[in-house]
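[1] pasting the sequence and the predicted model now:
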Amino acid sequence: MRTILVLEDEMSIRSFITINLERKGYKVIEAETGEQALELLSGHNDSIDIALLDVMLPGIDGFEVCQKLREINERIGIIMLTARVQEVDRVHGLMSGADDYINKPFIPSELMARIYSLLRRMNVSIDELNKNNQELVTLIPDEKKIKRGDQLIDLTPTEFMILQFLRKQNGQAVSRDDLLDEVWGLDYPGDPKIVDVNMRRLRQKIEDNPSQPKWIETVWGYGYKWTGDTP
């Protein structure tokens, strides 16, 4: 059974989310504040699969909780729940380490679709990613880390799947639309710019100079290309 942490300070919304998740067979752990969520995670670090984080909270906000969760566990899935619709807020959430975001108000079917899509990304096979790839970037299956040279790098589920898809193309460029469909699923209702924000975050982890990338090349007006097979 998958376990989901729901961080939401409004009881009516939290109960609404919890009821719908439990109907779908998920185990739910509830938190009312960011501080409480972090305390719960410290006791359930290995058992929580996804965290749903409200942004506007008393005390530490959802962005800070997201950053702290990523420091504790790179492999947990994170979806931000926000009434903020400005692009700067969405980008801030994604750069803080979130895999996705949902604008309030939302309907249960949209929430379930986003959770299912994220779980699919989290279930990507590490062995499949390493298959037929003997270049400078490899994975450490037991630790679920990327190894670039002598450096070990943690990846989120979304970053992991982006990298997998790019590497499978054998140096061919991939369009933003194809990345969106492959990683976030067909008919993704969110902002397509989520691709570029996650790519920026991925580059910050694996590139020596993210502003002049050597591993993930931008194909202007189209998408991205993996060029990591060469030193």
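    Structure's in. What do you need?
[2] from now on I want contacts and neighbour counts done on CA atoms only, so please keep to that.
    Noted.
[3] next helix or strand past the longest helix seen in the chain?
    As assigned by DSSP state H, the longest helix anywhere in the chain is helix 108-122. Downstream of helix 108-122, the next assigned helix or strand under DSSP states H and E is helix 126-130.
[4] all strands for the chain, in order.
    3-7, 27-31, 50-54, 77-82, 100-103, 137-140, 145-148, 151-154, 174-175, 216-219, 223-226 (DSSP state E).
[5] what's the fifth one packed up against?
    For strand 100-103, the packing partners by 3 or more Cα pairs under 8 Å, 6 or more residues apart in numbering; DSSP states H and E come out as strand 77-82, helix 87-95.
[6] single out the most deeply packed of the ones you listed.
    strand 77-82 (a mean of 24; mean count of other Cα atoms under 10 Å).
[7] quick one: distance of it to the chain centre.
    9 Å (Cα atoms, centre = their mean, to the nearest Å).
[8] what does that strand contact?
    49-56, 62, 66, 93, 97-104, 118-119, 122, 156-157 (Cα atoms under 8 Å, 6 or more residues apart in numbering).
[9] for the most centrally placed residue in the chain, which non-adjacent residue is spatially closest?
    The chain has Asp99 as the residue nearest its centroid, 2.3 Å off, counting by Cα atoms, centre = their mean. If the residues on either side of it in the chain are set aside, Asp99 comes closest to Ile78, at 5.4 Å by Cα to Cα, 6 or more residues apart in numbering.
[10] distance of that neighbour relative to Thr227?
    28 Å (Cα to Cα, to the nearest Å).
[11] want to compare, so here's the second one:
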Amino acid sequence: MKLLMVEDNKSVSEMMSMFFEKEKWEVEYAYDGQQAVEMFSQDPDSWDMITLDLNLPKMDGMQVNAAIRKISKTVPIIILTARDSESDQVLGLEMGADDYVVKPFSPITLIARIKALHRRAELNLSDKNLETKADTNQAFDVKTDHFSLNTKTREAFLCGKMIEDLTPKEFELLKTLAQKPRQVFSRDQLLQLVWDYEYYGDERTVDAHIKKIRQKIEKVGPQVIQTVWGVGYKFDDSEVEKR
């Protein structure tokens, strides 16, 4: 794995370098936001993972995240933040980050998060490689009265209109819900099914991704992801009238 660690605190980078070496990962370091964007943009496809501090000189982490997402919608990003503000963490997820870790963090915890996110990304890439060899005109994998989803083409449609710009995580989350219409999923269940590991009870990442999916759904049709208060979320298009 080739990882870009964006971190202005060199003591943190030096500490993590020992753990990265143990994993035999190829790691490069950027110490300000501008340097990070320049390093990534030189060869975007070469990077397998980015850890991104939010408090950076020249360009802050949010700006860096936005710039990277303009170049690549799929490279996994874990934001690292010393901020206590919940809004910063949720905003990072809404802007396309895949995970976050709050400082001070255990190096072992960060390594575990990186491995889990990388494993999920590799599975998605493997599926995508298989899709290029398959007949993309096959039947939809998920189909209800008004919704359809094809994992081979990574496309989802509501009322015959494509839901545009779904990130890999958003696609998997929507697929998980739509595969079992009207079944209620708790946030913990969705964390385990979509992210493939425990988030230590932190459910805000699910809420942030649901919010983004809803915004994209509303561009093409009525809302089909419903909140079940005190429990979680469900997919239900039974009341939708086709436009």
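    Arrived safely. Quick caveat: nothing in here was measured; it's all calculated off a predicted structure.
[12] so after superposing, what's the score?
    Laid over one another, the chains give 0.84 as their TM-score (TM-score structural alignment, normalised by the length of the first structure), with 225 aligned residues with a Cα RMSD of 2.6 Å.
[13] picking that back up, ok, which of the helices and strands packed on strand 100-103 of the first structure comes nearest Glu128 of the first structure?
    For those, the distance to Glu128 of the first structure is smallest for strand 77-82, at 20.2 Å, taking Cα to Cα.
[14] residues contacting Phe59 of the second structure?
    Actually, residue 59 of the second structure is Met rather than Phe. 32-34 are the contacts of Met59 of the second structure under Cα under 8 Å, 6+ apart.
[15] kindly indicate the member of these with the most neighbours.
    Gly33 (27 neighbours; other Cα atoms under 10 Å).
[16] can you find the partner of Asp207 of the second structure in the first structure?
    Matched by TM-score structural alignment, Asp207 of the second structure corresponds to Asp196 in the first structure.
[17] so how many other residues sit close to that match?
    15.
[18] what about it, distance to Asp154 of the first structure?
    19 Å.
[19] kindly report the same for Ile107 of the first structure.
    33 Å.
[20] these two: which is more packed in?
    Per other Cα under 10 Å, whichever of Ile107 of the first structure and Asp154 has more neighbours is Asp154, with 20 against 9.
[21] quick check: the more buried one vs Ile206 of the first structure, distance?
    Between Asp154 of the first structure and Ile206 of the first structure the computed distance is 10 Å (Cα to Cα).
[22] still on that earlier bit, need the helices and strands packed on strand 100-103 of the first structure in CSV (columns: distance to Val183 of the first structure).
    Below are those laid out as CSV (distance: least, Cα to Cα, whole Å):
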stretch, distance to Val183 of the first structure
strand 77-82, 13
helix 87-95, 15
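[23] quick one on the thing from earlier: buried ones in the longest helix of the first structure, by neighbour count?
    Using 16 or more other Cα atoms under 10 Å as the test for burial, helix 108-122 of the first structure gives 111, 114-115, 117-122.
[24] could you find the counterpart of Leu174 of the second structure in the first structure?
    By TM-score structural alignment, Leu174 of the second structure lines up with Leu163.
[25] look up how far Arg203 of the first structure lies from its match.
    10 Å.
[26] between those two, which one's more packed in?
    Applying other Cα under 10 Å to Leu163 of the first structure and Arg203 shows that Arg203 carries more neighbours, namely 21 against 16.
[27] mind listing what the more buried one touches?
    Contacts of Arg203 of the first structure (Cα under 8 Å, 6+ apart): 210, 213, 216.
[28] the last one maps to what in the second structure?
    Residue mapping for Ile216 of the first structure onto the second structure gives Ile225, with TM-score structural alignment as the criterion.
[29] that match contacts Lys234, correct?
    Yes. Counting by Cα atoms under 8 Å, Ile225 of the second structure touches Lys234, with 5.8 Å between them.
[30] hmm, back to that, can you redo the strands of the first structure as a markdown table with distance to Ile17 of the first structure?
    Formatted as a markdown table, these follow (distance: least, Cα to Cα, whole Å):
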| stretch | distance to Ile17 of the first structure |
| --- | --- |
| strand 3-7 | 8 |
| strand 27-31 | 9 |
| strand 50-54 | 10 |
| strand 77-82 | 11 |
| strand 100-103 | 13 |
| strand 137-140 | 36 |
| strand 145-148 | 32 |
| strand 151-154 | 30 |
| strand 174-175 | 34 |
| strand 216-219 | 37 |
| strand 223-226 | 35 |
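[31] to Leu129 of the first structure, which of those lies closest?
    strand 137-140 (7.8 Å).
[32] before we move on, back to that, how close does the match of Ile216 of the first structure get to Gly160 of the second structure?
    Distance from Ile225 of the second structure to Gly160 of the second structure, counting by Cα to Cα: 17 Å.
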